[in-house]
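J.: Following is a predicted model, sequence given first.
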Amino acid sequence: MSVEITTLASGLRVVTDRMAHLETASLGVWVGAGSRHEGAHEHGLSHLLEHMAFKGTRRRSARAIAEEIESAGGDLNAATSTEHTAYYAHVLAEDAPLALDILADILTESTFDATELEREKGVILQEIGAVEDTPDDLVFDIFNASAFPGQPIGRPILGTAAQVAKFGRDAIGAYLDAHYLSDAIVIGAAGAIEHDRIRDEAEKCFGGLSVDRIEANQAPARYLGGDIRLKRRLEQAHVVIGFEGLPYGHDDFYAMQVFANAVGGGMASRLFQEVREARGLAYSIHAFHWGYSDVGLFGFYAATGRKDVAELMPVALDCLGEAAQTLSESEVRRAKAQMKVSLLAALESPAARAEQIARQLMAFDRVLTREEIIARIDSLDLAQIRAAGARALGSAPTVAAIGPVAKVFSPDRIAERLRAI
């Protein structure tokens, strides 16, 4: 690894990783503000702000932004998540300063033109409508809402159509001023880059960022669990069953990741083999474990036919419950290998690597070495992994389902089934 980190006088941090033999660079701006930082009256603003960043600045029109980056052969994009918003570019090595200049321009000089704002709100309303029409996406939104009822972390990132339609320029400006502060931002770059050059360009381009922090809205998350079902005329039931997981800083976080991989992370996993291969009860089924800064979620997703829901539920739950007691050494070795391949693959992609080092710096105030992560994975024993799974399965269940949902188990019935294993 050739990671270098600099903290500028403003508090903004720059982290880079030079990757030998590459001729392109990926770089971006990661902001420690996402949907969970929004007040109730701001729901959807993080995502709207991400969209509006590309709609014109004092120096560039929306079209000029697109033409300038693409004339250099590069591309520009952004993404909003629960805890972060990212703006990033991929360019030839010599165009890294151009990419940083454009990124700084859209984050510090955007005009939020009223006409563009109304047009982009219309685009987001279309995006919200697309999710409503896509049950395998929507079910995860209602799953979060069920797991964290009445909390910002449980609200959908896109916002609601009614709320988004109300936003004006003042709301966007106030949110930007409150959250897009120099000490909440990391500039990450990887590939054919020189740290000193990126540092100097960042210092020059992002000097206009505010350093005055306004009290952020991030109440600690409380996993509660619950049951949300949307009965719709669909061919399949889309079901997510979940439990309380672990935050990414927890000592047993990697144990929980290995458990999730072992029970539902690939074609050889217990869920896939038993539910799909042996019984043909689902086309799609997989387990997951998501870690946030202060909480986590573990569970599985399945899409199954109306007639198969009643059989799938006990079979899938038995796979999970039995794994917490009988997970084997060979299953653990396979899950660990999958995790290590995923980790090492990120080191081969400048875009993935830039995101990895930026997010790690935000989460841990340092970048974790490859050797450190692999050592932590390898050090886990079978008892730790089983115990992590058992602890998750002992928490209050969360149910989210869309389609023909009458035979989806209730949280009480799920807990009862797991206790009986």
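T.: Thanks, I have it.
J.: use CA for all of it now, contacts and neighbours both
T.: Noted.
J.: where exactly do the strands run in this protein?
T.: 3-7, 13-18, 24-31, 75-80, 85-92, 185-191, 226-231, 236-245, 284-291, 296-305, 398-403 (DSSP state E).
J.: could I get those strands as JSON lines with distance to residue 339?
T.: Below are the strands of the chain laid out as JSON lines (distance: least, C-alpha to C-alpha, whole Å):
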{"stretch": "strand 3-7", "distance to residue 339": "22"}
{"stretch": "strand 13-18", "distance to residue 339": "21"}
{"stretch": "strand 24-31", "distance to residue 339": "23"}
{"stretch": "strand 75-80", "distance to residue 339": "24"}
{"stretch": "strand 85-92", "distance to residue 339": "24"}
{"stretch": "strand 185-191", "distance to residue 339": "22"}
{"stretch": "strand 226-231", "distance to residue 339": "30"}
{"stretch": "strand 236-245", "distance to residue 339": "18"}
{"stretch": "strand 284-291", "distance to residue 339": "12"}
{"stretch": "strand 296-305", "distance to residue 339": "16"}
{"stretch": "strand 398-403", "distance to residue 339": "26"}
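J.: Next, count neighbours for residue 190.
T.: Residue 190 has 31 neighbours, counted by other C-alpha atoms under 10 Å.
J.: Please name the residues that touch it.
T.: Applying C-alpha atoms under 8 Å, 6 or more residues apart in numbering, we find residue 190 in contact with 16, 17, 18, 19, 25, 26, 27, 350, 351, 353, 354.
J.: Residue 334: which of the strands of the chain is closest?
T.: strand 284-291 (15.1 Å; C-alpha to C-alpha).
J.: and the residue nearest the centre of the chain, what is it in contact with?
T.: What sits nearest the mean C-alpha location of the chain, by C-alpha atoms, centre = their mean, is residue 81, with 5.2 Å. Contact partners of residue 81, counting by C-alpha under 8 Å, 6+ apart, are 34, 35, 157.
J.: ditto for residue 231
T.: 402, 403, 404, 405 are the contacts of residue 231 under C-alpha under 8 Å, 6+ apart.
J.: returning to what we had before: just curious, which of the contacts of residue 190 is nearest to residue 90?
T.: For the contacts of residue 190, the residue nearest residue 90 by C-alpha to C-alpha is residue 26; the value is 4.4 Å.
J.: ok, and here's another one to check against it:
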Amino acid sequence: MEKQDNYQKTVLDNGVTIVTQSDSSFYSATIGIWVKNGSRDEVPEKNGISHFIEHMMFKGTKKRSAHDIAKEIDSIGGDLNAFTTRETSCYYVKVLKDHIDFAIDLLSDIFLNSVIDAEDVEKERQVILQEIRMVEDTPDDYIHDLFSSTFWGDSSLGRPVLGRVENVSSFVKEDLISFIKDQYCSNRIIISVAGNVNHDHIVEKFRPSFSKLSKGSPEIARDIPTSTSNITVVNKALEQVHFCLGTEGVSDSDPRRYNAYILNAILGDGMSSRLFQEIREKNGLAYNIYSYLSSYDDCGFWGVYVGTGAENVDDVLQRISFELKKVKLNEISADELSSAKEQLKGNMILGLESSDSRMQRLAHNEICFGRHLSVEETINEIERVKSVDVLNLANELLTGKSLNIALIGSINEDTISEKINEMKKLLNK
């Protein structure tokens, strides 16, 4: 058992990993059961099945109906939910400290004993199809799926987490049960708990039921997709054009990731960032503009989202290209570097004031690194970044060879192609 920074880790004999971080000042605790499986691990014809299973886990167990589950969590003022990403599935509950034992029993029952009924599958299928249509009708959401498809192509990372309509329409009860049996195995499960908790107590509450899980087959190595330069345009009558533009990024464990966090903060993460100031504040060309890093186990991209009028698209693209070129040519100032570092540290530390954020951080570190990264270690890594590190990374990543763009709205495709070719030439100089 490892212990540091109020962090403790226990691995059960069958491989289930339990990590906790205790803080007696918290009135709450958040408990998460994570599976190292997401949409990236699905074959094309099963795309969307991980998310479908997430929905089905709340439809009742051998001893609780769906209504019982909802009533019980509401009766203690708790929050019970789940989410699926491209690389993980997570089921979690947040409760007051006095209800921890009850929460563990409820969450364990849902995770281990859910009953998948054919009639419920049909009902939930309609809910998920509505969810897919809702995303497709929300351009500032849908553009991110469209950009992932553009950037990663027909790889598993390029397919939507929710799945495609034709796949979701085809799943049957047996598909879901088989997938759970294959993927929800002890060697892929991490239990992450943060808040006013006692590690030994948590382990002993989970051990009886989770130690019975089988290890299953070894994890299959994921294919690492490669990205070329692509353009995707969806012409749709909208008030605005929504687009994502991006280049190669970094993986979750890339040693350059702290340089990338700084670069992203400077370019588009926040109101003082260069892109926000140039596009919105100085020129009023967009209401919403931000940049972000999308990082995975072994790859990633850096992207910019903008929503703007069709008449502004060319101007916005040109100004973005100029800002990217500037950050490649000149080292950032000491003041800008210091400000970006303080922003990163502040965001991280403020996030740690909630037990759910701590729970997610614990799980992320265990999944990515197999160990705990303390706040002090993370701050030290941020402080080590120099201006020249950011400059070097900008020149490595912000190139025309991996420049991709996806757009939704009333768009002239020929004009966009010309503008992107101009951007490539500028970034490759």
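T.: Received the coordinates, thanks. Please read these numbers as outputs of a predicted model, since none were measured by experiment.
J.: Looking at the strands of the first structure, which is nearest to residue 331 of the first structure?
T.: Once the strands of the first structure are compared by C-alpha to C-alpha, strand 284-291 is nearest, at 14.5 Å.
J.: Next, the angle strand 296-305 makes with the closest one.
T.: Put simply, strand 284-291 of the first structure runs at 170 degrees to strand 296-305, going by axes from the mean of the first three to the mean of the last three C-alpha atoms, to 10 degrees.
J.: what range in the second structure matches strand 284-291 of the first structure?
T.: Mapping strand 284-291 of the first structure onto the second structure (TM-score structural alignment) gives residues 288-295.
J.: Please pull up the equivalent of residue 124 of the second structure in the first structure.
T.: Per TM-score structural alignment, residue 124 of the second structure is aligned with residue 120.
J.: residues near that match, how many?
T.: Residue 120 of the first structure has 16 neighbours, counted by other C-alpha under 10 Å.
J.: Verify the stated contact: it with residue 52.
T.: Yes. Residue 120 of the first structure lies in contact with residue 52 (C-alpha atoms under 8 Å); the separation is 7.1 Å.
J.: what do we get in the second structure for residue 323 of the first structure?
T.: Looks like residue 323 of the first structure aligns to residue 327 there (TM-score structural alignment).
J.: ok, back up a step: mapped onto the second structure, which of the contacts of residue 190 of the first structure hold?
T.: With both residues aligned by TM-score structural alignment, their matches' C-alpha atoms under 8 Å, the contacts of those that the second structure also has are 16, 17, 18, 19, 25, 26, 27, 350, 351, 353, 354.
J.: Next up, the contacts around residue 268 of the second structure.
T.: 274, 275, 276, 289, 290, 291, 292, 304.
J.: Residue 45 of the second structure and residue 164 of the second structure, how far apart?
T.: Distance of residue 45 of the second structure to residue 164 of the second structure, given as C-alpha to C-alpha, to the nearest Å: 9 Å.
J.: Of these two, which one has the most company?
T.: With neighbours defined as other C-alpha under 10 Å, residue 45 of the second structure and residue 164 compare such that residue 164 has more, 17 against 14.
J.: give the contact list for the aligned partner of that one in the first structure.
T.: When the first structure is aligned by TM-score structural alignment, residue 164 of the second structure is paired with residue 160. Neighbouring residues of residue 160 of the first structure by C-alpha under 8 Å, 6+ apart: 43, 44, 128.
J.: how about 6 Å then?
T.: Contact analysis of residue 160 of the first structure by C-alpha atoms under 6 Å, 6 or more residues apart in numbering lists nothing.
J.: thinking again about what came up before, for residue 211 of the first structure, which of the strands of the first structure is the nearest?
T.: Taking C-alpha to C-alpha, strand 185-191 is the member of these nearest to residue 211 of the first structure, at 10.6 Å.
J.: which bit of the second structure covers that closest one?
T.: Taking TM-score structural alignment, strand 185-191 of the first structure hits residues 189-195 over in the second structure.
J.: Measure the mean distance from that stretch to the first structure post-superposition.
T.: Mean deviation of stretch 189-195 of the second structure relative to the first structure after superposition (mean C-alpha distance after the TM-score superposition for the first structure): 0.7 Å.
J.: any idea what residue 43 of the first structure aligns with in the second structure?
T.: By TM-score structural alignment, residue 43 of the first structure lines up with residue 47.
J.: Not counting sequence-adjacent ones, nearest residue to that match?
T.: With sequence-adjacent residues excluded and distances taken as C-alpha to C-alpha, 6 or more residues apart in numbering, residue 47 of the second structure is closest to residue 163, at 5.0 Å.
J.: Count the neighbours of the one you found for me.
T.: Using other C-alpha under 10 Å as the criterion, the residues surrounding residue 163 of the second structure number 24.
J.: What of the one 10 residues further on?
T.: In terms of burial, residue 173 of the second structure registers 15 neighbours under the definition other C-alpha under 10 Å.
J.: what residue of the first structure matches up with it?
T.: Per TM-score structural alignment, residue 173 of the second structure is aligned with residue 169.
J.: Against residue 105 of the first structure, how distant is its match?
T.: From residue 169 of the first structure across to residue 105 of the first structure, the span is 18 Å (C-alpha to C-alpha).
J.: do the same with residue 275 of the first structure
T.: According to C-alpha to C-alpha, residue 275 of the first structure stands 51 Å off from residue 105 of the first structure.
J.: Kindly report the same for residue 335 of the first structure.
T.: From residue 335 of the first structure across to residue 105 of the first structure, the span is 43 Å (C-alpha to C-alpha).
J.: and if you look at residue 88 of the first structure?
T.: From residue 88 of the first structure across to residue 105 of the first structure, the span is 13 Å (C-alpha to C-alpha).
J.: what do those two both touch?
T.: Both residue 88 of the first structure and residue 105 lack any common contact, where contact means C-alpha under 6 Å, 6+ apart.
J.: sorry, back to before: tell me the counterpart of the residue nearest to the centre of the first structure in the second structure.
T.: Checking with TM-score structural alignment, residue 81 of the first structure has residue 85 as its match.
J.: And for residue 307 of the first structure?
T.: By TM-score structural alignment, residue 307 of the first structure lines up with residue 311.
J.: so what corresponds to residue 236 of the second structure in the first structure?
T.: So residue 236 of the second structure corresponds to residue 232, using TM-score structural alignment.
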